[in-house]
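Engineer: no sequence for this one, just the structure:
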């Protein structure tokens, strides 16, 4: 008796594709690999996704959404710092997914641009940075991005000994305080505001 036919849905294909990337990396994402995981031929994969390029785009978008979940968490009282901490913790927990999004030479820049736009909005909406002009805020964002991505890549490659949330938080606090203070021309006044002021949260005083 023949086994029942496999019902292939878009959701099942995306879930299978995401698991392949999570376990084996972006380069392992092929129609044959997805089909093997679902127990079907490659025909249904193309039928529900259209092309492997479309499937790759949607997988990267799912990864971006998972990353957004990390960067939206409240690790501290500062959304800007939370974004950096979340980015590094995502790299720690999902190294292959992080590399798929930021380490591979794919051509799906739109997915990454959406993430960068969300980070820019976080900076623009934070009253801490209201005194800075748009150009200064963008430069600040790029500098923090450079550090966050660099630390994330070090974490992925196993070059950071302590990858606990507390340790990552402290690192982001120290560099964040320095970079933001530099953006304000060396004036630490941006960090004032009482015992829970931004400067303490960013590493200028006590840390959480």
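Structural biologist: Nice, I can see it. Keep in mind the model is a prediction, meaning the values are calculated, not measured.

Engineer: C-alpha from now on. contacts and neighbour counts both.
Structural biologist: Fine.

Engineer: moving C-terminal of whatever helix or strand residue 48 lives in, what's the next helix or strand?
Structural biologist: Per DSSP states H and E: residue 48 is located in helix 43-49. Counting by DSSP H and E, the element after helix 43-49 in chain order, helix or strand, is helix 52-71.

Engineer: okay, now the one to match up with it:
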């Protein structure tokens, strides 16, 4: 009777995750995992059914870490904390962020993209619904705020992740998002009145835009 392996599936997943986290998903091979575990490749194939299964486990572990970043209380405003957590994840966990959003596998895995999008929209809308300063706004207005904040947050996250802009401290990120969130929420709430102003109408006319479709 062969000796029972001292390794479990979770050991393989943890080793693979550490490689991806440190060096990137393209460096995660059976040989690299074995090196991380200080073993041969045999435990990998005996503990894991397929590389696809391993890939899914790594992605799940990365998503779980992203969620932990997003639910951590930093400002006491949960919907703002989610955005801050998302950006900090991109800043601190560069390789995991790239795996989830920019690798070829992520681009092809439409199910992963849909799950990430559905999760973000569902949780964020739940936070917005419970944010009392926005009680007067309609669902459509809240979705408008959510879309604009998501676009801004993702842009900051991508630029920080790729060092396109100078590094920002957590305090700087909080201040930027608080300011931007305030501008967006105020803009959505007061937009109809603002667009009645002559100076705003003139801006739309110069840009050749139809106010009714903005």
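Structural biologist: Good, I have the coordinates. Predicted, not measured: the structure shown is a model, and the values here were computed from it.

Engineer: could you get me the TM-score between them?
Structural biologist: After superposition, the two chains reach a TM-score (TM-score structural alignment, normalised by the length of the first structure) of 0.77; 185 aligned residues with a Cα RMSD of 2.5 Å.

Engineer: tell me the buried residues in the helix holding residue 48 of the first structure?
Structural biologist: For helix 43-49 of the first structure, the neighbour count (16 or more other Cα atoms under 10 Å) marks 44-45, 49 as buried.

Engineer: enumerate every residue touching the equivalent of residue 181 of the first structure over in the second structure.
Structural biologist: Pairing criterion TM-score structural alignment: the partner of residue 181 of the first structure within the second structure is identified as residue 186. Residues in contact with residue 186 of the second structure (Cα atoms under 8 Å, 6 or more residues apart in numbering): none are found.

Engineer: biggest helix in the first structure by residues?
Structural biologist: Across the first structure, the longest stretch assigned as helix under DSSP state H is helix 134-156.

Engineer: what sits up against that helix?
Structural biologist: 84-85, 87-89, 91-92, 95, 119-120, 123-124, 129, 160, 163, 172, 176, 179-180, 183.

Engineer: what comes into contact with stretch 21-32 of the first structure?
Structural biologist: Where contact means Cα under 8 Å, 6+ apart, the residues beyond stretch 21-32 of the first structure that reach it are 17, 20, 41-42, 45-46, 52, 56, 94-97, 99-100, 104.

Engineer: span of it from start to end?
Structural biologist: 14 Å (Cα to Cα, to the nearest Å).

Engineer: in that stretch, what counts as buried?
Structural biologist: 21-22, 25-26, 29-31.

Engineer: which helix is the longest one in the second structure?
Structural biologist: helix 170-194.

Engineer: okay, the angle between it and helix 139-161?
Structural biologist: 150 degrees (axes from the mean of the first three to the mean of the last three Cα atoms, to 10 degrees).

Engineer: from the middle of its chain, how far away would helix 170-194 of the second structure be?
Structural biologist: How far helix 170-194 of the second structure lies from its chain's middle: 20 Å, per Cα atoms, centre = their mean, to the nearest Å.

Engineer: what does the next helix or strand after it correspond to over in the first structure?
Structural biologist: Following helix 170-194 of the second structure in sequence order, the next helix or strand is helix 198-207 (DSSP H and E). With TM-score structural alignment applied, helix 198-207 of the second structure matches no range in the first structure.

Engineer: from residue 71 of the second structure, how far out is the spatially most central residue of the second structure?
Structural biologist: Computing the C-alpha centroid of the second structure and ranking residues by Cα atoms, centre = their mean puts residue 86 first, at 4.7 Å. Distance from residue 86 of the second structure to residue 71 of the second structure, counting by Cα to Cα: 10 Å.

Engineer: and residue 39 of the second structure, how many neighbours does it have?
Structural biologist: 13 (other Cα atoms under 10 Å).
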